[in-house]
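> turn this into a model:
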Amino acid sequence: MEKPEFEELLRAIGHEFNDPTLLQRAITHSSFANEAGHSEDYERLEFLGDAVLELIVSHMLLDRFPEHKEGELSRLRASAVNRHTLATIARRLGMGEFVQMSRGEEKTGGREKETILADVFEAVIGAIYLDGGLGAAGSFIERYFDLLFAGADERILFTDYKTRLQEASQAQLAATPTYRILETTGPDHDKRFVVEVSIGRAPYGTGTGKSKKEAEQQAAKVAYERLVPEGMAEKDAEE
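Next up is the predicted model:
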């Protein structure tokens, strides 16, 4: 990466690195590391950044929603720290154009893949944490999640259909939903899952997604809307 481009990325992130090689590693995809013969990509930093992100967001939720109980906070956190949200923030920062990846990965649209963007965002958090500590990482995270939490009612923004379906099915049918993968297609870097949800022995819906979790949420949404009448579903969302 040329120096002007690297400095542009530093400005976008807003953290002055004492060790810029940490950021360099945070934007290095495994395809580039393998192609260039490098030993390190962003995956270890992503692992660390994921833990730091969960800690900081947990603290933010405690402060912002003092009336919420543990279960509600857990659902909010799980819904906030998801691939789509992280990829959206990464796009705002323009991270995709700075990721070092192989030509093959780039040709398949790697710079716009949600999985890669979300992973890089977490890796950058890990890099900031190692370079500047928890305070620096927290400031970076809060800058974007403060806007997210302030931008919409959390009940609408964070819809967890798996939880809603479980609560509704237990109340109405005294049964817990179960999920199974019907189909997995695509290469490792771009898989697609088809999941079916059943209540008791009856199938209630199917969903597709680029991860098992996303497909399960889509299937749960179909099943929930089938199980709960529209008016009741709206009332449940408002409670």
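
> going forward, measure contacts and count neighbours with C-alpha atoms only.
Noted.

> grab the nearest non-local neighbour of S39.
Spatial nearest neighbour of S39, chain neighbours left out: A33 (6.5 Å); criterion: C-alpha to C-alpha, 6 or more residues apart in numbering.

> which strands and helices lie in contact with the helix or strand containing the one you found?
A33 belongs to helix 30-36 when assigned by DSSP states H and E. When contacts are defined as 3 or more C-alpha pairs under 8 Å, 6 or more residues apart in numbering; DSSP states H and E, helix 30-36 packs onto no helix or strand at all.

> for that helix, buried residues please.
Going by neighbour count (16 or more other C-alpha atoms under 10 Å), the buried part of helix 30-36 is 30-33.

> which of these lies closest to S139?
Of all the buried residues of helix 30-36, S30 has the smallest distance to S139: 27.9 Å, by C-alpha to C-alpha.

> does the closest one really touch M101, like I thought?
Yes - using C-alpha atoms under 8 Å, S30 is in contact with M101, at 7.3 Å.

> residue boundaries of the strands in the protein?
Taking DSSP state E as the criterion, the chain carries its strands at 177-185, 192-199, 202-209.

> in JSON lines: those, plus mean neighbour count.
Shown next, in JSON lines, are these (neighbours: other C-alpha atoms under 10 Å):
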{"stretch": "strand 177-185", "mean neighbour count": "15"}
{"stretch": "strand 192-199", "mean neighbour count": "22"}
{"stretch": "strand 202-209", "mean neighbour count": "19"}
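
> another for comparison:
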Amino acid sequence: MTTLEPDTRDWLEAQGFAVSEETRWLEALTHGSYNGAGGGAIDYQRLEFLGDRVLGLSVAAWLYRAGDGPEGRLSQRLNALVSGATCARIARAIGLPAHIRLGKQARDDGGADSDKILGDVMEALIGACFIENGFDAAQATVYRLWASELEGDVGKAKHPKSALQEWAAGNKRQMPVYEVTDRSGPDHAARFTVKVSVRNVGEAEATASSKGEAERLAAKAFLERHG
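Model prediction:
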């Protein structure tokens, strides 16, 4: 039977995850490319699905109790706080990349530093915590790991795409047009390049690990250049 590496178990417990059934945590840390788990086809996707909902409810409850503005603003902050980019940022901060179980090719391709994989595994760990220890424990873990994000400014500023749309309307320009100009890398470590243009004004380009993030960065670059 496959068990957690001692340093991985120590790391999980140091982050506040109470480990009982090791198989659950192995599943949360295993990418689909990994074939060393006794040939078994376990991966984090089911736990990620669950953890995504636990994370969303936990953060939504925190925002509601914080009295953090009207529904539209709450939704904006929620989306930012539970985004893949935020999950990946927290994953890096706690040292998660060293403990993800990846196949050799996926690791060589940079999978351990992929926002998509790190974000998904972070959610899977929350899902495992929920299954093992219940919602209250999972929520408490989210609040501890997300503390600086919740207390900070994540999601408070207007989204660059919304800001650019308002800028175009306010300056009587046509609406921005977004176009994917390049996609590279394997599916688990893809890179998207997006160009945003406003007719008779100019354009800007950005690259990120998701189409949405590339659009956000391109809009931000446009506003910095032309706004």
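
> just give the TM-score of the two.
Their TM-score after superposition, calculated using TM-score structural alignment, normalised by the length of structure 2, is reported as 0.86; 225 aligned residues with a C-alpha RMSD of 2.5 Å.

> S58 of structure 1: which of the strands of structure 1 is closest?
S58 of structure 1 sits nearest to strand 202-209 of all these, at 26.2 Å, using C-alpha to C-alpha.

> max-length helix in structure 2?
Taking DSSP state H as the criterion, structure 2 has its longest helix at helix 45-65.

> if we can go back for a sec, so can I have CSV of the strands of structure 1 showing distance to A127 of structure 1?
What follows is the strands of structure 1, written out as CSV (distance: least, C-alpha to C-alpha, whole Å):
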stretch, distance to A127 of structure 1
strand 177-185, 33
strand 192-199, 30
strand 202-209, 29
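
> closest to T159 of structure 1 out of these?
Comparing those by C-alpha to C-alpha, strand 202-209 comes nearest, at 15.6 Å.

> just the residues contacting that closest one, thanks.
Strand 202-209 of structure 1 is contacted from outside by 192-198, 214-220, 222-223, 226, using C-alpha atoms under 8 Å, 6 or more residues apart in numbering.

> one more time with 6 Å
192-198, 215, 218-219, 222-223 (C-alpha atoms under 6 Å, 6 or more residues apart in numbering).

> also stretch 109-125 of structure 2?
Applying C-alpha under 6 Å, 6+ apart, the contact partners of stretch 109-125 of structure 2 are 28, 44, 47-48, 51-52, 84, 87-88, 97, 189.

> between the residues you listed, which has the most around it?
Neighbour counts for these peak at A28, which has 29 neighbours (criterion: other C-alpha atoms under 10 Å).

> and that residue, what's its match in structure 1?
When structure 1 is aligned by TM-score structural alignment, A28 of structure 2 is paired with A26.

> quick one, longest helix in structure 1?
Structure 1, longest helix under DSSP H: helix 114-150.

> next, the angle from that helix to helix 43-64.
Orientation check (axes from the mean of the first three to the mean of the last three C-alpha atoms, to 10 degrees): helix 114-150 of structure 1 against helix 43-64 gives 20 degrees.

> which positions in helix 114-150 of structure 1 come out as buried?
114-132, 134, 136-138, 140-142, 145, 148-149.

> how close does the closest residue in space to G14 of structure 1 that isn't next to it in sequence sit to L22 of structure 1?
Leaving aside its sequence neighbours, G14 of structure 1 sits nearest to F140 (C-alpha to C-alpha, 6+ apart; 7.6 Å). For F140 of structure 1, the distance to L22 of structure 1 equals 16 Å [C-alpha to C-alpha, to the nearest Å].

> please apply the same query to M95 of structure 1.
Distance of M95 of structure 1 to L22 of structure 1, given as C-alpha to C-alpha: 15 Å.

> which of these two has more neighbours?
Taking other C-alpha under 10 Å, M95 of structure 1 and L22 do not tie; M95 has more neighbours (23 against 20).

> including distance to H15 of structure 1, could the contacts of strand 202-209 of structure 1 go into a markdown table?
Listed next are the contacts of strand 202-209 of structure 1 as a markdown table, based on distance: C-alpha to C-alpha, whole Å:
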| residue | distance to H15 of structure 1 |
| --- | --- |
| R192 | 36 |
| F193 | 37 |
| V194 | 40 |
| V195 | 41 |
| E196 | 44 |
| V197 | 44 |
| S198 | 48 |
| A215 | 36 |
| Q218 | 37 |
| A219 | 40 |
| V222 | 43 |
| A223 | 45 |
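
> which of those residues sits closest to R11 of structure 1?
Distance to R11 of structure 1 across these (C-alpha to C-alpha) is lowest for R192, with 35.3 Å.

> who's in contact with the closest one?
Contact analysis of R192 of structure 1 by C-alpha under 6 Å, 6+ apart lists 184-185, 209-210.

> could you dump the residues you listed into JSON lines and include distance to I56 of structure 1?
Output for the contacts of R192 of structure 1, formatted as JSON lines (distance: C-alpha to C-alpha, whole Å):
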{"residue": "T184", "distance to I56 of structure 1": "34"}
{"residue": "T185", "distance to I56 of structure 1": "35"}
{"residue": "G209", "distance to I56 of structure 1": "27"}
{"residue": "K210", "distance to I56 of structure 1": "26"}
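
> tell me the centre residue of structure 2?
By C-alpha atoms, centre = their mean, structure 2 has its centre lying nearest to G84, at 1.4 Å.

> dump the residue contacts of that residue.
G119.

> and for H84 of structure 1, the neighbour number?
With other C-alpha under 10 Å as criterion, H84 of structure 1 counts 16.

> what do you get for L76 of structure 1?
The burial count for L76 of structure 1: 21, using other C-alpha under 10 Å.

> how about T3 of structure 2?
Residues lying near T3 of structure 2 (other C-alpha under 10 Å) number 12.

> next one: the one 10 residues further on
One way to gauge burial is a neighbour count; for E13 of structure 2, by other C-alpha under 10 Å, it gives 12.

> now the alignment partner in structure 1 of it: how far from G133 of structure 1?
Residue pairing (TM-score structural alignment): E13 of structure 2 is matched to R11 of structure 1. Distance of R11 of structure 1 to G133 of structure 1, computed by C-alpha to C-alpha: 19 Å.
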